[in-house]
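Novice: could you work out the structure for the sequence below:
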Amino acid sequence: MKAIVYDRYGPADVLRLADIDKPEPGDDEVLVRVHAAGVDYGVWHVMTGLPLLVRAALGLRRPRNPVLGRDVAGTVEALGANVTTFRVGDEVFGTCGGSFAEYACVPVARCVPKPSNLTLEQAAAVPVSGLTALHSLRDAVRTGDKVLVIGAGGGVGTFAVQLAKAYGASVTGVCSTGKVDLVRSIGADDVVDYTKADFADGTRHWDLILDTGGMRRLSHLRRALTPRGRLILVGGEGGGRWLGGMDRALRAILLSPFVSQRLGGVLSVERGEDIEELRTLVEAGKLTPVIDRTFPLADTAQAIRYLAEGRARGKIVITI
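Specialist: Predicted coordinates:
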């Protein structure tokens, strides 16, 4: 089969299209003929091995799994010995290791039927970014809250705006000029163009701030919170080579017990029941993936470069 592989950490130049053996599903896996796979910043971190701390899980000197990709949507091709919940031919979506390939083995614990109102390409945009937004907001948003989503036009941000609205919040999105119309179109009550205004100028305050941008100082973010507001940090962009932006989340957790505001990050664990919840929200019309553009498998390196430029409106999807 064709797959995007890499044998060393680095920029997108380390990726290559190669012929490798088709995988065999384990007892609790399904073999999926991949139709599409989403691209997110996690892919960039896995490819570069940055921050260096992540290599403890990925492989210290070189990646243990040579095939990149995590979001997956496609058709079940074969069943593991213990699989009874799917049949060959079912359309599914979920997460796995190595989805930038013609075939991938997907654990049944992280795989559910595709939403009936989405194409496979649309479904591939949902799992990783949708789960991050879900785990950030599901237990944090209260009806009537004023919520600020920083990075509202990005992969996680577009899901977060819609979820916060579904949970009964008034939502303000923060984004660049080129994404303002998009953020309004997905339900934001107000939008701040960060190139023209500072949301933390002291004129407004929010009950909950979700920062998917990963760059702003904690002191800056706290100025925009109500006295008992909540700050949730997503992503680890910026920072040094060892911890990247993760040190900001650690500092937030350490500071939180000593201030009236609640500060912290989010740990997004991929579970089938949560992917099923996303499917329910999508089919109810409360959540719609936003796709900026698609790239063929052979152009995966170009897709990741485009993501790293920060201009993508919503998600990028690889088609196979």
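Novice: from here on, contacts and neighbour counts on C-alpha atoms
Specialist: Fine.
Novice: what is the burial count for residue 191?
Specialist: Neighbour count of residue 191, defined by other C-alpha atoms under 10 Å: 24.
Novice: which outside residues touch the strand or helix carrying it?
Specialist: Using DSSP states H and E, residue 191 maps to strand 190-193. Residues outside strand 190-193 that contact it (C-alpha atoms under 8 Å, 6 or more residues apart in numbering): 171-177, 180, 183-184, 198-199.
Novice: buried among those residues? Need that as a selection in PyMOL.
Specialist: Buried residues among the contacts of strand 190-193 (16 or more other C-alpha atoms under 10 Å), as a PyMOL selection:
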select buried, resi 171+172+173+174+175+176+180+183+184+199
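Novice: just the contacts of strand 190-193: which are in helices?
Specialist: 180, 183-184 (DSSP state H).
Novice: quick one: the helices in this structure, in order.
Specialist: Going by DSSP H, the chain shows helices at 41-48, 55-58, 120-124, 127-137, 155-166, 180-185, 218-222, 246-255, 272-283, 300-308.
Novice: which one of those helices lies closest to residue 33?
Specialist: helix 120-124 (11.4 Å; C-alpha to C-alpha).
Novice: sequence B follows; please return its structure for comparison with A:
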Amino acid sequence: MKAVVQERFGAPDTLRLREVDRPRAGAGQVLVRVHAAAVNPYDWHMLRGDPYAARLLGGMGLTRPKSRVAGIDAAGVVEGVGAGVRGLLPGDPVLGFCPGSFAEYACTTEELLVPRPAGLTFEQAAALPMGAVTALRGVRTVGRVRPGQRVLVNGAGGGVGTFAVQLAAVLDAEVTGVCGARNTDLVRSLGAAHVLDYAREDFTDGRERYDVILDNVGNQPLGRLRRTLTPTGVLVANGGGSPGRVFGAIGAMLKLAAVDAVTRQRLRPILPATPDGPAHADLLAVTALVEAGQVVPVVGRSYALADTARALRHVEEGHACGKTVITVP
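Specialist: Next up is the predicted model:
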């Protein structure tokens, strides 16, 4: 099968499209014929082995990538199932977390897959797992958004932000989205009552205060973000950061925890959803909202499997609109 292979840590140009052996579904596993895979900041962190401190934790490998085939989000059709799998059958259309999803086939566990909502293309379905689940946890689980609250989403036009705006609006919050000028109409159409162009307006100037801020960008000092919160407001910091850093978001999260201990405001990190934690319930919650017509995945750009490096560079630049998706023929 064709797969995007990563032999060493480095820039997207280190990726190669290769012929590799098709994986096999072992006990409790599901083999998925991948039709589309989404690109996330998570992918370029894994690609670069960034931040360096994270390598010591064992998730990405120490001197070379732990996983040879890149990618994590996927939508496709069940090709085969291993012993013990009861809820899925060959031919079922699914989406979820599939390590090695930048390939024609990928193996995962039954708990990390859910049925694809009717009416979604494979590209739209692939946009859901990490972006939508991270947004759901940020808005509902960590932010605990309630009706009538004032919620600000920084990075509202991005992969997590487009979902977060919709989820907060579904909860009847008054949503303010911060994004680039080219995304203002999109963000307003997703349910934002107010939209700020970050190049022209500074949402941390203290003139407005918010009950919940979901920060997907990390481009503002903590002190200025706190000044923009109500006295008992919640700052939800989504992990991320620029590539090539020693500690990356880890240092920022530690600082957040230290300040959180001495303030009435709640300052909480939310790490992107990954297959390392329980995700099935969150995936089902997201797809239920999609089926109810309350959440719509936004696909900004799509690339062919052979152009995966270009797709990663696009996401790494930090200005992608919605989700960037890889189509697999």
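Novice: how many residues are close by the equivalent of residue 318 of the first structure over in the second structure?
Specialist: By TM-score structural alignment, residue 318 of the first structure lines up with residue 326 in the second structure. Using other C-alpha under 10 Å, residue 326 of the second structure has 29 neighbouring residues.
Novice: next: residue 81 of the first structure.
Specialist: That count, for residue 81 of the first structure with other C-alpha under 10 Å as the rule, works out to 12.
Novice: map it onto the second structure.
Specialist: By TM-score structural alignment, residue 81 of the first structure lines up with residue 83.
Novice: now do the contacts for its match.
Specialist: Applying C-alpha under 8 Å, 6+ apart to residue 83 of the second structure gives the contacts 26-29.
Novice: take those and map them onto the first structure. Which survive?
Specialist: Compared against the first structure with both residues aligned by TM-score structural alignment, their matches' C-alpha atoms under 8 Å, the contacts of residue 83 of the second structure retain 26-28.
Novice: now that we have these, which one has the most neighbours?
Specialist: Ranked by the number of neighbours (other C-alpha under 10 Å), those place residue 26 first, at 17 neighbours.
Novice: how near is that one to residue 174 of the second structure?
Specialist: 47 Å (C-alpha to C-alpha, to the nearest Å).
Novice: now the strands for the stretch 1-150 of the second structure?
Specialist: 2-5, 16-19, 29-39, 73-81, 93-97, 105-109, 113-115, 150-154 (DSSP state E, counting those that start in this stretch).
Novice: a markdown table for those, including distance to residue 167 of the second structure and mean neighbour count?
Specialist: What follows is the strands of the stretch 1-150 of the second structure, written out as a markdown table (distance: least, C-alpha to C-alpha, whole Å; neighbours: other C-alpha atoms under 10 Å):
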| stretch | distance to residue 167 of the second structure | mean neighbour count |
| --- | --- | --- |
| strand 2-5 | 33 | 22 |
| strand 16-19 | 37 | 16 |
| strand 29-39 | 20 | 28 |
| strand 73-81 | 20 | 27 |
| strand 93-97 | 19 | 28 |
| strand 105-109 | 27 | 25 |
| strand 113-115 | 19 | 22 |
| strand 150-154 | 11 | 27 |
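Novice: how about those in CSV, adding distance to residue 261 of the second structure?
Specialist: Below are those laid out as CSV (distance: least, C-alpha to C-alpha, whole Å):
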stretch, distance to residue 261 of the second structure
strand 2-5, 43
strand 16-19, 46
strand 29-39, 35
strand 73-81, 35
strand 93-97, 34
strand 105-109, 38
strand 113-115, 37
strand 150-154, 23
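Novice: ok, which of the ones you listed comes nearest residue 48 of the second structure?
Specialist: Across those, residue 48 of the second structure has its closest neighbour in strand 2-5 (13.3 Å, C-alpha to C-alpha).
Novice: what stretch of the first structure does that closest one fall on?
Specialist: Aligned using TM-score structural alignment, strand 2-5 of the second structure spans residues 2-5 in the first structure.
Novice: mean per-residue distance, the matching stretch versus the second structure.
Specialist: Here the mean offset of stretch 2-5 of the first structure against the second structure after fitting is 0.2 Å, by mean C-alpha distance after the TM-score superposition for the first structure.
Novice: hmm, who's touching that stretch?
Specialist: 15-20, 66-68, 100-102, 297-298, 300.
Novice: counting neighbours, which of these end up buried?
Specialist: Using 16+ other C-alpha under 10 Å, the buried ones in the contacts of stretch 2-5 of the first structure are 15-17, 66-68, 100-102, 297-298, 300.
Novice: all strands for the stretch 201-320 of the first structure, in order.
Specialist: 206-211, 225-233, 262-265, 291-296, 315-319.
Novice: by contact count, what packs against the fourth one?
Specialist: The contact analysis (3 or more C-alpha pairs under 8 Å, 6 or more residues apart in numbering; DSSP states H and E) places strand 291-296 of the first structure against strand 315-319.
Novice: mind running it again at 10 Å?
Specialist: With contacts taken as 3 or more C-alpha pairs under 10 Å, 6 or more residues apart in numbering; DSSP states H and E, strand 291-296 of the first structure sits against strand 29-39, helix 120-124, helix 155-166, helix 300-308, strand 315-319.
Novice: and those as CSV, adding distance to residue 249 of the first structure?
Specialist: Listed next are these as CSV, based on distance: least, C-alpha to C-alpha, whole Å:
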stretch, distance to residue 249 of the first structure
strand 29-39, 23
helix 120-124, 28
helix 155-166, 17
helix 300-308, 21
strand 315-319, 24
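Novice: gap between the residue sitting nearest the centre point of the first structure and residue 135 of the first structure?
Specialist: Closest to where the C-alpha atoms of the first structure average out (C-alpha atoms, centre = their mean) is residue 129, at 2.3 Å. Distance of residue 129 of the first structure to residue 135 of the first structure, given as C-alpha to C-alpha: 10 Å.
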